[in-house]
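Asks: Give me coordinates for this.
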Amino acid sequence: MTIEVVDPADWRQAASASGPLRTFNEAGVIDAADVHVAQRLAAMSGESDPVVLLAIAFVVRALRGGSVCVDLSTIEAQVGIAELPWPAAGEWLAAVRASPLVGSPTVLRLHEDNLVYLDRYWREEQQVADDIAALLAARASASSPAIEVNRLFPPGYEEQRAAAKIALAQGLTVLTGGPGTGKTTTVARLLALFAEQAQLAGKARLRIALAAPTGKAAARLHEAVQSQIDKLDAVDQQRVRGLQATTLHRLLGSRPDTSSRFRHHRGNRLPHDVIVIDETSMVSLTMMARLLEAVRPQTRLLLVGDPDQLASVEAGAVLADLVDGLGARHDTHVAALRRLHRFGESIGQLAAAIRGGDADRVVEILRAGDDHIEWINAADPTPQLRNVLLPQALELRHAGALGDTAAALATLDEQRLLCAHRRGPYGIAHWNHQVQRWLTEATGEPIWSSWYAGRPVLVTANDYGLGVYNGDTGVAVLDGTNRAATPGALRVVIAGAQEPLKFATSRLSDVETMHAMTIHKSQGSQADDVTVLLPPADSRLLTRELFYTAVTRAARKVRIVGPECDVRAAIARRAIRATGLRSRLQP
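Replies: The predicted structure follows:
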């Protein structure tokens, strides 16, 4: 690969860098932020070895990319620029081991002699492994009354029945499966079995918590579990009545003075007998550490998710690590669901082909197309996208102007444009602006303010006071008591876990327009009709996991926008995150 020198005026250029830091920074491999953090940490410990500073910079770079650590023995191959002055891996690791940064106070940590961490992430990863071991040990010593599983998992539910038997025998269970494989059905019926088991043991009514990383995911979890509970007989319904889902932050107890610590922790654990966490692939290492330290050893913890989706935005690949790490143990089992029970058959086939890395099959399915799959393989897809996006924007505008919150929220979930990037011609900023231009042309009403009736919004930061969280979605509507088309007359209705929340626009500062959203932000949600705009083949964000996640957001129809070369590039590139958790969990 050719070294591409960064323009000195570029914001990624670190003027204070020297030696290897400068060389790698000018080549665009590490950013200015990586350099500055490395210099600051080294100065605090009196470290001056340039290769150690380079190692720190790569650790920081790894964290920005979602890894928990960096493997110095493989980083050269991952970067793929052999012309750079790479230190020999053995000498590099020896320099790190000899550094005062691994002394006291500890800044760097090593695991298995080749993984280098910042101290905080090493501690969190070790804590997660220790707490999981404690949960496994606690349930191994417990005994529960035997119950008849077949009653709720009759013929036709073989996979779910096997998963239920695993969960009944363990305190910690990881339940995996793609969309439509019956995860929610399994959870609802399993909760009824847990409740029956507790009743037979003479215990009081179970305290059950349902949670997900975002408000939207929590709302979907509540709706899906309740719909399955409604199908149970009256006795089982009575045992698990009144369940509500919440966000993981709310479950742990958000604190106004800090965003990284919660009211529930090792000294004040959660009181629940059963805790179900959905969309676990979205949970970062740090958040998993906060959850596990708050769970009592005797609590049943059920972690549900799809390990083939994108990992969390923040550092870690916890669900994938749990699947691989626990799957290698003899004292526990991962419950995996694979058979499709719901989902458009062709969408399910497309998702399976992407997950399996079968590019030829993916292209074959896209070319064939049907009522559930459309492929826009055009040099300029703008006209087709206008036909898809403008009708929804007009419906939102109409519902917002009428103050019809139910119609506005329903319309919001009918269609979604998903992009990999935030900026550029393939990014959400461009397409949000484009849709607003089309809206102005179609209505003859210029959008003079950032707030307007029918504006779809995405919450971008947690606000514990308001009870809205990063990833929540909503629509601006005119207040029913004040129909003047001014920002002061608008209210934002947010789709909450139990019921919609309504706020004045002035109270929501961390929101952005959502005619388009990133694929990362779409996790935990679904829309009836999903349009996936693939970035060019050379985009670093274009991976198999990203493509799979985008496709599986569609409930009824998925529309892929991009040429065949981009489709094949997505399937060929894997999103690899460096962690040590799976090795810590393995026997």
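
Asks: Every contact and neighbour count from this point should use C-alpha atoms.
Replies: Noted.

Asks: is it true that residue 533 touches residue 422?
Replies: No: the pair residue 533 / residue 422 is not scored as a contact, 11.9 Å apart, by CA atoms under 8 Å.

Asks: Settle it for me: which of those two has more neighbours?
Replies: The neighbour comparison of residue 533 against residue 422 (other CA atoms under 10 Å) goes to residue 533, with 26 against 16.

Asks: From residue 431, how far out is that one?
Replies: Look at residue 533 and residue 431: by CA to CA, to the nearest Å, they are 10 Å apart.

Asks: Give the residues shared as contacts by these two.
Replies: In terms of CA atoms under 8 Å, 6 or more residues apart in numbering, residue 533 and residue 431 are not both contacted by any residue.

Asks: which residues sit in contact with residue 309?
Replies: By CA under 8 Å, 6+ apart, the residues touching residue 309 are 281, 545, 546, 548, 549.

Asks: Please flag which of the residues you listed sit within helices.
Replies: Among the contacts of residue 309, DSSP state H puts 545, 546, 548, 549 in helices.

Asks: Following up with a second sequence; could you model it the same way so I can compare the two?
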Amino acid sequence: MSQYIPFEIKNLFELQFFSSLDYYFARSMGKAFKESESIVLASCALVSKVLSDGHICLDIKEISKTIISISKLSDDKVKLPGFDIWVKALKKSSMVSDTISTPLVMDASHRLYLSRYFDFQNRLICNIAKRVSLEPLTMNETVIDEMLAACLTGKDKHILNQKNAVKNALFNNFTIISGGPGTGKTFIISIIKKTVLSYAAKYNLAQPKILCVAPTGKAASKMDQGSTIHSVLKPLKNKSGFYYNKDNPLLVDVIIIDEASMIDISLLTRLLDAVPTAARVIILGDKHQLSSIQAGSVFTDICKVKNHSRNIFFLEYNFRSKGKTGIENLSKAINNNDDKGLEYILTSKEFPDVVFEPLNDKGIPVDLVKRHILEGYKSYIKADKIEAALDELDSFKILCAHNSGEYGTLQINHVCENILRSGNNFDIDKKPFKKIIMVNTNDYKKGLFNGDTGVCFEEKGESKAFFKTFDNNIKQYRTLDLPDSDTAFAITIHKSQGSEFKTILIILPDRLSPVVTRQLLYTGVTRAKARVIIVGDLKIIKKAISLSVERNSGLTEYLDRQLHSNNLFNCEHSSS
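Replies: Okay, the predicted model is just below:
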């Protein structure tokens, strides 16, 4: 029989509702501020907990109406305080105020933040508002139109939408462009760069300094002369922060930021802090994709802003498939929570680029999955040269929702290795086994970054790893010298962001979890350029597309309000 557990930090820590980090952080803050009120200490731990779940803040008004379970394995619930009692206790505490002078900040809408994240949010809002408030750049619009006419031909409404997005990026200091795969974001980036440089050359102006950045090496490699955000900002050794910051800004006239849905609030704030206010900022991404693993759904939150919508553009038309492929129709059904449309696309056999393999009573249909793995990795395994093997890395990939469990990457990678090492497969016994690996951390000295994928195999008794660089050269390392990395025949859908593959095999679990959501399925399906194979339970998939991730923050509300009022007074007092 379930019971309600009091909202007390020690009890909830012992029941593993709070992590050690949550517990000891709250206790240390309580000790520093001589706070013993149980509601306040538990609130501090709860803010830490929701932050680890991706929320920027704790919405007290909303959470006080909900019932929270202790864990997946327990029917016990947390007995939360009533809204009025909760707010009263927080207002009385010396740990809480409406400024970043205290560890906790409670705003007028009763959202509770760690002060650090309230500061990130405020700095980001002010940064964007300042850029939007600037007058448009003085440029000859007729000349710009002539330049764009050579690239963006036709009067189709989708072409005109692209043209409007490009023109805004050229004339204004802040532009957001959201669109799914095939909608022309990469094309738009190239047009913006070309036009900026051509215009400067035409009028004998100094050549503009253009930076193209993305959160991962894989995403950056899709951009001409792209770099990772971390490599551009240059992390400081042995301490937090970056070499380039508000007080030491980047020397840049135009910065183009791609795959922005993957960027958390901390990194985007620090990046924009380091960009001069006069520089043009163009941010591109897909608002329907999964958000960052860290806190915030910043790109999606900005896309929701109603005021100054002239700075935000949505690309809906897929020029690659033109609405005819199963992949595009499936992604639309997922986004629209259209379970009937989804079921038809998966089961009707009308779309050859979508294959559905239902789970059976024993779980994964092993023989079918084995066939797909052998077919998918055939060219990779048969590659005679390292360069050819590296070229095949984008041909096929297995995606999972989780790392652990029967349907997770650890188990599926183990299955893959067993299958691909067996001697009857493509005469593989006559070729060295080539393991696919993915780097998990940034190593600036070696030039390897989180998400970089390479090939590892034995050569002359020594295990070596090979990676392709942005400029298509090949770097070689001893496997022992690599930063933290994992086998990557199968990776999580989260890890696949910023990448595209010719064929995708998605293996979904046999039950729902907080991870299996609309955004996860959309992100997984849209990684496929030509074909997607989904192994899963249809009932679970239909339920998952009804579950959308909503991360708590005040970003949309406050940015909307700031842009509407155009009052930058509070920004002058923002912490750096």
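
Asks: So what's the residue count around whichever residue in structure 2 pairs up with residue 513 of structure 1?
Replies: Structural alignment places residue 513 of structure 1 opposite residue 487 in structure 2 (criterion: TM-score structural alignment). When neighbours are counted by other CA under 10 Å, residue 487 of structure 2 registers 20.

Asks: Just the element for the closest residue to residue 487 of structure 2 other than its chain neighbours, please.
Replies: Closest residue to residue 487 of structure 2 apart from its sequence neighbours, by CA to CA, 6 or more residues apart in numbering: residue 437 at 4.5 Å. Element membership for residue 437 of structure 2 (DSSP states H and E) is strand 435-439.

Asks: residues in structure 1 matched by that strand, start to end?
Replies: Aligned by TM-score structural alignment, strand 435-439 of structure 2 falls on residues 455-459 of structure 1.

Asks: which parts of that stretch are buried?
Replies: Neighbour counts over stretch 455-459 of structure 1 (16 or more other CA atoms under 10 Å) mark 455, 456, 457, 458, 459 as buried.

Asks: check contacts around the first one.
Replies: In other words, residue 455 of structure 1. Contacts of residue 455 of structure 1 by CA under 8 Å, 6+ apart are 396, 397, 400, 475, 476, 477, 513, 514.

Asks: ok, for residue 46 of structure 1, nearest residue in space, not its chain neighbours?
Replies: Residue 46 of structure 1 sits nearest to residue 100 (CA to CA, 6+ apart), 7.5 Å away.

Asks: In structure 2, what sits opposite that neighbour in the alignment?
Replies: Counting by TM-score structural alignment, residue 100 of structure 1 lines up with residue 94 in structure 2.

Asks: my read: that match touches residue 33, true?
Replies: Yes: with contact defined as CA under 8 Å, residue 94 of structure 2 and residue 33 form a contacting pair (6.6 Å).

Asks: so how far does stretch 121-132 of structure 1 sit from its counterpart in structure 2?
Replies: Following superposition, stretch 121-132 of structure 1 is found to deviate from structure 2 by 0.8 Å on average (mean CA distance after the TM-score superposition for structure 1).

Asks: counterpart of that stretch in structure 2, which residues?
Replies: Aligned by TM-score structural alignment, stretch 121-132 of structure 1 falls on residues 117-128 of structure 2.

Asks: any idea how far that stretch is from the chain center?
Replies: 19 Å (CA atoms, centre = their mean, to the nearest Å).

Asks: so how far is residue 36 of structure 1 from the residue nearest to residue 46 of structure 1?
Replies: Residue 100 of structure 1 is 19 Å from residue 36 of structure 1, by CA to CA.

Asks: ditto for residue 527 of structure 1
Replies: 42 Å.

Asks: So if I had to pick from these two, which one is more boxed in?
Replies: residue 527 (22 against 18).

Asks: now the residue positioned nearest the centre of structure 2, nearest residue through space, not along the chain?
Replies: Centroid-nearest residue in structure 2: residue 262, 2.2 Å away (criterion: CA atoms, centre = their mean). Once flanking residues are discounted, residue 262 of structure 2 sits nearest to residue 292: 4.3 Å by CA to CA, 6+ apart.

Asks: show me where the stretch 351-500 of structure 2 has strands.
Replies: Applying DSSP state E, counting those that start in this stretch to the stretch 351-500 of structure 2 gives strands spanning 354-358, 396-400, 435-439, 453-459, 462-468, 474-478, 485-487, 490-492.

Asks: nope, the stretch 101-250 of structure 2 is what I was after
Replies: Assigned strands in the stretch 101-250 of structure 2, in chain order: 104-106, 111-114, 174-179, 210-214, 226-228 (criterion: DSSP E, counting those that start in this stretch).

Asks: Kindly reformat those strands as JSON lines and extend each row with distance to residue 151 of structure 2 and mean neighbour count.
Replies: Shown next, in JSON lines, are the strands of the stretch 101-250 of structure 2 (distance: least, CA to CA, whole Å; neighbours: other CA atoms under 10 Å):
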{"stretch": "strand 104-106", "distance to residue 151 of structure 2": "49", "mean neighbour count": "25"}
{"stretch": "strand 111-114", "distance to residue 151 of structure 2": "46", "mean neighbour count": "24"}
{"stretch": "strand 174-179", "distance to residue 151 of structure 2": "18", "mean neighbour count": "24"}
{"stretch": "strand 210-214", "distance to residue 151 of structure 2": "20", "mean neighbour count": "23"}
{"stretch": "strand 226-228", "distance to residue 151 of structure 2": "22", "mean neighbour count": "22"}
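
Asks: I am finished for the moment; much appreciated.
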